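> dropping a prediction and its sequence here:
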Amino acid sequence: MSSQREKLLEAAVAQSFNAVVITDARLDGGGPHIVYVNRAFCEMTGYAAEDLIGQSPRILQGPDTDPEVIDRLRTALRSGSFFEGATVNYRRDGSAYDVEWNISPVRDDGGELSHFVSVQHNISDKMWMRRERDLLAQALNVASDPIIVTDRGGAIVFVNQAFERLTGYPADEMLGRTPAVLRSGAHDAAFYSGLYAALARGRPFRATFTNRRKDGSLFHAEQSIAPLCDGEGEVTHFVSVSKDLTERIERERALQEIASRDPLTGLYNRRAGEQALELQVQAAHAEGTALSLIIGDIDHFKSINDRHGHPAGDRVLAGVGEALRGAVRSRDLAVRWGGEEFVVLVPECGAARALELAERLRSSVAGLQFPAVGRVTMSLGLATLVAGETAAGLVMRADRALYRAKHGGRDRVETAAALD
């Protein structure tokens, strides 16, 4: 029965898919030496069994065999302990292959170390794929454009160094998280719905994103996101390649800001004000929110220019503009409408609160004193948007209220009636 088990074991090892080599345990005289190899081992190495029996496994080593791995192996053999490792070995024809092996000590009935048995795997294909993957990662890392790779659930599995530089997030902080950490709030739900819908259909998505860095600052990037599929066409990952547009967009915005500002007062000019008014009227009607408009005129401004000259008049205009900027809310828009006339757009604000703001504006201007000119005042008209009203209609009603303020004694606020 014992003999039968031994034959069965020998047949199993001989026919094993894995390469098996057995050596003796003698470490002197250049040992250990090979006492058995199976067919898989011969196929892996290109040697016939008779060429290997009696040889040291060192016959398989060559220039690229890792000496540190071999040193660890010898230490394990001397101590009679288990070993596993991987390195480069060489076939009989001199070609290299990557091998992974584990070596187990074998002891006789008396507990004496008698042999070592090693099970080996040719991992050349796996190592080639790993080297290709490492090469790809290296190539992605040196790319100048930020790159993110996520799994199909959106968890980040790779970011390159350009991404780290752009966002301020190191790779180890991003792995496992989703790109949502970069959201700035600049895009609405519809924007992201379009993104998810495109990716769900297996289509790429391209847009300019305004995102937030780790330090809280904003950046702008043109981002292209595309699905990656396996051999069966199933989406496995998504890859995003970005181009940093921050400098260009900020430069364009700065130029646009310059073009929309009145150079004397620093307030928005009439063209920008009219565009903003049209948008705010549309938004107020669509969302059912309030919108008020205040129009003001510096009292007796023509006489200031006539008596003290245009430079003095410019100083008054600049001072009034500064006073208006300091008195309005952050969401309000102060505009130099033309000449000595100013407009303040007051979104989400009904007539009562807008009247309080108009009085504050009037008081702020009335408190100004200018060399040679002295005290100046402003008259203001206020109108609050009514259902179906156009931007032109709102301005006309506010202008009529201003007219009444001018002819009612100046330095005062008049409110337009709803159907004025």
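Cool, the structure landed. Numbers count the residues shown, from 1 in each chain.

> all contacts plus neighbour counts: C-alpha atoms, from now on.
Fine.

> if I look at F209, how far off is E164?
17 Å (CA to CA, to the nearest Å).

> what's the answer for T236, then?
Counting by CA to CA - T236 and E164 are separated by 24 Å.

> same question, F83
39 Å.

> same check on E287?
E287 is 40 Å from E164, by CA to CA.

> more neighbours, those two?
E164 (19 against 9; other CA atoms under 10 Å).

> neighbours around the spatially closest residue to the more buried one that is not a sequence neighbour, how many?
Among residues not flanking E164 along the chain, P170 sits closest, at 5.3 Å (CA to CA, 6 or more residues apart in numbering). Residues lying near P170 (other CA under 10 Å) number 15.

> got it, and R404?
R404, neighbours per other CA under 10 Å, totals 20.

> what do you get for A334?
Neighbourhood size, A334 [other CA under 10 Å]: 24.

> residues of the helix or strand that A405 is a member of that come out buried?
Per DSSP states H and E: A405 is located in helix 391-407. Neighbour-count burial for helix 391-407, counted by 16 or more other CA atoms under 10 Å, picks out 391, 394-406.

> can I get those residues in a markdown table with distance to G153?
As requested, these are arranged in a markdown table below (distance: CA to CA, whole Å):
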| residue | distance to G153 |
| --- | --- |
| A391 | 47 |
| L394 | 51 |
| V395 | 52 |
| M396 | 56 |
| R397 | 56 |
| A398 | 55 |
| D399 | 58 |
| R400 | 60 |
| A401 | 60 |
| L402 | 60 |
| Y403 | 63 |
| R404 | 65 |
| A405 | 64 |
| K406 | 66 |
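
> okay, pairing it with this:
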Amino acid sequence: MGLILAAILLGAFVLLRLSAGRSRVNAERAELLSTALDQASGAIAIADDRLNLVWVNESACRVTGYDRSELLGRPVSRLLIGTAPRSFFINVWRTIRRGAAWIGILTLRRRNGYFTSVHVGLSPLLDQMGQLTHFLAIQDQSAALEAQQRDFDTRIRTDDLTGLLNRPGLIAAYASAYARSQSAWIGVLDIERFR
């Protein structure tokens, strides 16, 4: 849902920027959209048809660890080198150049050398003649929230030290097994004096 809203906002922003006359109303709307995109919680980036970054929001800077000045004018490949086979990226860019959107997980190389995975939607931006002019990347944060929820669920059901089920995890597993088969067994092993 966040990906769709950001795409709509960005589309409106691009259209206003392209068609904005000198009118004050259009200038105010363009400024509002620009502010909204820049302050969006998900990373948003625009690259030209040669895949050089021309615009990024603050969230993109946070995700990558780079300042805006370090990203703008630089190739997208700077963030993607060594993260997947070259053939993968060739297929992704072919898909987008054909006019289709691509949605998936990309691994980015952060400024500090570490890698981070982001769920992202990549779309072509076309001019009024239907010609590709730019590429749009919008981070979908719902995947990150789902991963956080899975991590939270795992952490409340397992022991941090051993990774084994703790009491709430064991109770939930027992209840689930019992509900499926109407019978379940539990074995207990006291390992306090185990040597």
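Received the coordinates, thanks. Keep in mind that this is a model prediction, so the values were computed, not measured.

> would you pull the TM-score for this pair?
With the length set by TM-score structural alignment, normalised by the length of structure 2, the two chains reach a TM-score of 0.60; 138 aligned residues with a CA RMSD of 3.0 Å.

> let me see the ranges of the helices in structure 2.
All helices of structure 2, identified by DSSP state H, fall at 2-19, 24-38, 58-64, 68-71, 77-80, 86-97, 141-157, 167-181.

> which among these is found nearest to D48 of structure 2?
For the helices of structure 2, proximity to D48 of structure 2 was assessed by CA to CA; helix 86-97 is nearest, at 11.9 Å.

> average distance between the closest one and structure 1?
Compared with structure 1 after the fit, helix 86-97 of structure 2 shows a mean deviation of 1.4 Å (mean CA distance after the TM-score superposition for structure 1).

> quick one: that helix aligns where in structure 1?
Mapped onto structure 1 using TM-score structural alignment, helix 86-97 of structure 2 spans residues 189-200.

> trace D49 of structure 2 over to structure 1, please.
Aligned counterpart of D49 of structure 2 in structure 1: R152 (TM-score structural alignment).

> and that match, how many neighbours?
17.

> against C229 of structure 1, how distant is the nearest residue to it once chain neighbours are set aside?
Closest residue in space to R152 of structure 1, ignoring its immediate chain neighbours: H237 at 4.8 Å, by CA to CA, 6+ apart. Distance, H237 of structure 1 to C229 of structure 1, using CA to CA: 7 Å.

> what does L108 of structure 2 correspond to in structure 1?
In structure 1, L108 of structure 2 lands on N211 (TM-score structural alignment).

> hmm, L218 and its match touching each other?
Yes. Assessed by CA atoms under 8 Å, N211 of structure 1 is found in contact with L218 at 5.7 Å.

> who has more neighbours, the two?
N211 (21 against 16).

> got the buried residues for stretch 30-42 of structure 2?
Across stretch 30-42 of structure 2, burial judged by 16+ other CA under 10 Å covers 30, 33-34, 36-38, 40-42.

> do the same with stretch 100-109 of structure 2
101-103, 106-109.

> could you pull out the strands for the stretch 201-350 of structure 1?
According to DSSP state E, counting those that start in this stretch, the stretch 201-350 of structure 1 carries its strands in the segments 205-212, 218-229, 235-244, 291-298, 333-338, 341-347.

> any chance of the buried residues of stretch 100-109 of structure 2 in TSV, plus distance to V120 of structure 2?
Converted to TSV, the buried residues of stretch 100-109 of structure 2 look like this (distance: CA to CA, whole Å):
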residue	distance to V120 of structure 2
A101	10
W102	8
I103	6
L106	7
T107	10
L108	11
R109	15
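
> residue in structure 2 matching V20 of structure 1?
In structure 2, no residue is paired with V20 of structure 1 according to TM-score structural alignment.

> what count of nearby residues applies to the residue nearest to V20 of structure 1 when sequence neighbours are not counted?
Of all residues not flanking V20 of structure 1 in the chain, V119 sits nearest, at 4.7 Å (CA to CA, 6+ apart). When neighbours are counted by other CA under 10 Å, V119 of structure 1 registers 18.

> in what helix or strand does V119 of structure 1 lie?
Counting by DSSP H and E, V119 of structure 1 is part of strand 113-122.

> find me the equivalent region of stretch 357-365 of structure 1 in structure 2.
The aligned range for stretch 357-365 of structure 1 is empty, by TM-score structural alignment.

> got the buried residues for that stretch?
Using 16+ other CA under 10 Å as the test for burial, stretch 357-365 of structure 1 gives 357-359, 361-365.

> of all those, which comes closest to A334 of structure 1?
Ranked by distance to A334 of structure 1 (CA to CA), those are led by L361 at 10.9 Å.

> isn't A207 of structure 1 up against Q223?
Yes. Counting by CA under 8 Å, Q223 is a contact partner of A207 of structure 1 at 5.6 Å.

> shared neighbours of those two, which are they?
Counting by CA atoms under 8 Å, 6 or more residues apart in numbering, A207 of structure 1 and Q223 have no shared contacts at all.

> for I90 of structure 2, see how far away I156 of structure 2 is.
Taking CA to CA, one finds I156 of structure 2 at 42 Å from I90 of structure 2.

> higher neighbour count, the two?
I156 (14 against 10).
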